[in-house]
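Chemist: One predicted model, sequence on top.
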Amino acid sequence: MEIFNHNSNVNFLGMRKFSIGIAALLMIASIALIATKGLNYGLDFTGGVSIVADYQQPVAIADVRAALEKGGIENAVVQSLGGTKEVSIRLQPTAAMLDEKGKVSLDKAADDVTKALRAIRPDAALTSRDYVGSQVGEELRSDGVVAVIVVIIGIMGYLWIRFERRFAIAAVVTEVHDALVTVGIFALTQREFDLTVLASVLAVVGYSINDKVVVFDRIRELFRLARKAEPEEILNRSINNTLSRTIITSTFTAITMAALYFFGGPVVHGFAITMLIGILVGTLSSIFVASPILLWLGVSKKDLMPQVKGNPELERRP
């Protein structure tokens, strides 16, 4: 199945100054947005009240969320706890939940939640309540940053071994670009950034590198098959050869994420939206950013050929 002709010859590298310029501007803008506006961290990172409610009869998550909103408790995170009768509720404490010293009163928070739930369902009962401080959120944030860095370094090491150092550098630069732009859009829109979104950012990094490895494989193959060819020509042919595969894969993955967004419920909205943004950004960077960086780094056929020095078997080959 092909959308574009396998042997088409669109001059993607001819637009490299324009595409690299846009990519650089997007990275700078994303860094500026994250530094100035910051991210709208969710309860996972900022802390808050955690309550578990139990019902005598099965209850829908949407009904629990609607009851809390009707009771004046907005933006609560409601999740099922392995069944249809027990739910977890996480929320930011409101002014009414603070004591005289300005500290969170779990008794007041529990009373407010109980009133809101029982106004709709009298069989609701709270089984536990707790407060998660901001220190835990700070640890999660730092762990998340470390996780992203470890993933990117691991990808760089893998590509350095499988291909060549120029491929590793090009991949890491584009991965940083993809992750930064995705997070920058969250800073711009001020959508909630929680652990689900962080997990999807890591998924975006993995998805994006898959696209680039496909193009890199074709680049290596064409370099080894061609007797004499300019690097720019090889890179252009590689992008054109894999373009249908890239677009088809991205389109069907995006359709899956769109279905998850519309039918998966509010809990997975953050994950689905992040993946949709990441798929778009990663696909464009695979086509317009990764190969121009390779060309700028000076990739050539010699870099991808087996080294014969010190290997008698290869030296004997004609």
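Modeler: On my side now, so go ahead.
Chemist: okay, CA-based contacts and neighbour counts for the rest of this
Modeler: Noted.
Chemist: Now for the protein: which helix has the highest residue count?
Modeler: Scanning the chain for the longest helix, with DSSP state H as the assignment, gives helix 231-263.
Chemist: Buried residues in that one, which are they?
Modeler: 231-232, 234-247, 250-251, 253-254, 257-258, 260-261 (16 or more other C-alpha atoms under 10 Å).
Chemist: same question, stretch 279-296
Modeler: 279-295.
Chemist: how long is it end to end?
Modeler: 25 Å (C-alpha to C-alpha, to the nearest Å).
Chemist: same thing with stretch 159-167?
Modeler: 7 Å.
Chemist: quick one: that stretch to chain centroid distance?
Modeler: On the basis of C-alpha atoms, centre = their mean, to the nearest Å, stretch 159-167 sits 23 Å off its chain's mean C-alpha point.
Chemist: then this one, side by side with the first:
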Amino acid sequence: MLSINLRNIDFVSRRKFAYALSVAAIALSLLSLGFKGMNLGLDFTGGTQMELGFSDAIELAQVTKAIEAAGLPDPTVQYFGTNRDVLVRLPPSEESNDPQLNTRLTASFKATGGPTPDIRRIEFLGAQVGNELVEDGGLAVLIALGCIALYVWLRFEQRFAVGALVATMHDPILTLGYFSLSGTSFDLTVLAAILAVVGYSVNDTIVVFDRIRENFRRMRKATPAEVVNASINQTMSRSLITSGTTLVVVIAMFFFGGPMLHGFALALIIGILVGTYSSIFVASTVALELGASRKDLMKIDKETGRPIEEA
């Protein structure tokens, strides 16, 4: 009878397959990002955003019908808090930039037999502002990656810093690749989720690295591959419990949080799954491939320059 010991899985021997899988997924993601690009939301492309209030509950289809009747194409309509509050987003167009937009909307609702809305807010977002948000968002991700690499380099050793950086870049690239391939709208909430994914990924990686450092000092006769394998197995339950409980919350947010949180929750779901995978199969094994060994993590005697053997 075939049995699997969940406390002694040989992850290191499967690293070649994991590398091939990750490289293929990253290549597909980069190709999609390069040729297809992202379906950027109004936060990045510019456009018009309106907040409408109604005295009674209203169907979104009725709101969409009235907006399209006003000559405003491709509106994105969703509830904003309650079913009496509606948020409308319009792509850039001459019609949506009309200074008499509120008058047109009021007339259109009356013409279609709908209730007259209270137009609480109309915001016009220019394309230049959207481009600045794209640049600032990309810069924020790069700064986060740089700070993470510096932190791991100072706390551990350069080989581990490279492993952590590779794993941390791996996760947002695959998340962005999914959004590009699926054509899911990418807005500021999704960008916030990407930054959260970067932090989540490195947190899981640091836990594994800490255990590797401890085991290098305790398992003196073990090879580096055996130490890495044992460390991943020992932290497996922690990783799965943390990821599982977080996923329960995020999945609930995805299904019950409403359209405004849909993209945010989806990015977190993908990021958590990919981040757990990369902390197991990418970060530690990359450091191992680069030649990480026991002496790299030992304390150094300032006088002799040699590693200090701990009891």
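Modeler: Structure received. Everything numeric here is computed off the predicted structure, so don't read it as measured data.
Chemist: TM-score for the pair, please.
Modeler: Between these two chains, after superposing, the TM-score reads 0.87 (TM-score structural alignment, normalised by the length of structure 2); 301 aligned residues with a C-alpha RMSD of 2.8 Å.
Chemist: about what we covered before: could you point out the residues of structure 2 onto which the longest helix of structure 1 aligns?
Modeler: Counterpart in structure 2 of helix 231-263 of structure 1, with TM-score structural alignment as the criterion, is residues 224-256.
Chemist: Have a look at how far, on average, stretch 239-248 of structure 1 is from structure 2.
Modeler: Mean deviation of stretch 239-248 of structure 1 from its aligned counterpart in structure 2 after superposition (mean C-alpha distance after the TM-score superposition for structure 1): 1.0 Å.
Chemist: Stretch 16-28 of structure 1 against structure 2, how far on average?
Modeler: Mean for stretch 16-28 of structure 1 is 1.2 Å (mean C-alpha distance after the TM-score superposition for structure 1).
Chemist: quick one on the thing from earlier: next helix or strand past the longest helix of structure 1?
Modeler: Moving toward the C-terminus from helix 231-263 of structure 1, the next helix or strand (DSSP states H and E) is helix 269-288.
Chemist: Would you mind getting the average deviation of that following helix from structure 2?
Modeler: Helix 269-288 of structure 1 versus its aligned partner: 0.7 Å mean (mean C-alpha distance after the TM-score superposition for structure 1).
Chemist: Report the distance from that helix to the chain centre.
Modeler: Worked out by C-alpha atoms, centre = their mean, helix 269-288 of structure 1 lies 8 Å from the chain centre.
Chemist: The next helix or strand after that helix aligns to what range in structure 2?
Modeler: Next along the chain after helix 269-288 of structure 1, taking DSSP H and E as the criterion, comes helix 290-297. Taking TM-score structural alignment as the measure, structure 2 aligns residues 283-290 with helix 290-297 of structure 1.
Chemist: Grab the most central residue of structure 2 for me.
Modeler: Ile194 (2.9 Å; C-alpha atoms, centre = their mean).
Chemist: Just say helix, strand or coil for the closest residue to Gln234 of structure 2 other than its chain neighbours.
Modeler: Nearest residue to Gln234 of structure 2 in three dimensions, chain neighbours excluded: Arg7, at 7.1 Å (C-alpha to C-alpha, 6 or more residues apart in numbering). Under DSSP: H, G, I helix; E, B strand; the rest coil, Arg7 of structure 2 falls in the coil class.
Chemist: State the distance from Arg7 of structure 2 to Arg14 of structure 2.
Modeler: From Arg7 of structure 2 over to Arg14 of structure 2 the distance is 16 Å, taken as C-alpha to C-alpha.
Chemist: Check Thr103 of structure 2 too.
Modeler: Applying C-alpha to C-alpha to Thr103 of structure 2 and Arg14 of structure 2 gives a distance of 65 Å.
Chemist: got the contact list for the residue nearest to Pro292 of structure 1 when sequence neighbours are not counted?
Modeler: Nearest non-adjacent residue to Pro292 of structure 1, counting by C-alpha to C-alpha, 6+ apart: Arg16, 5.7 Å away. Each residue near Arg16 of structure 1 by C-alpha atoms under 8 Å, 6 or more residues apart in numbering is listed here: Phe288, Val289, Pro292.
Chemist: any idea where the helices of structure 1 begin and end?
Modeler: All helices of structure 1, identified by DSSP H, fall at 16-36, 43-46, 61-70, 106-118, 134-162, 165-189, 195-225, 231-263, 269-288, 290-297, 301-304, 312-315.
Chemist: any chance of these in a markdown table, with distance to Gly83 of structure 1 too?
Modeler: Below are the helices of structure 1 laid out as a markdown table (distance: least, C-alpha to C-alpha, whole Å):
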| stretch | distance to Gly83 of structure 1 |
| --- | --- |
| helix 16-36 | 38 |
| helix 43-46 | 22 |
| helix 61-70 | 11 |
| helix 106-118 | 18 |
| helix 134-162 | 27 |
| helix 165-189 | 32 |
| helix 195-225 | 21 |
| helix 231-263 | 19 |
| helix 269-288 | 21 |
| helix 290-297 | 46 |
| helix 301-304 | 55 |
| helix 312-315 | 63 |
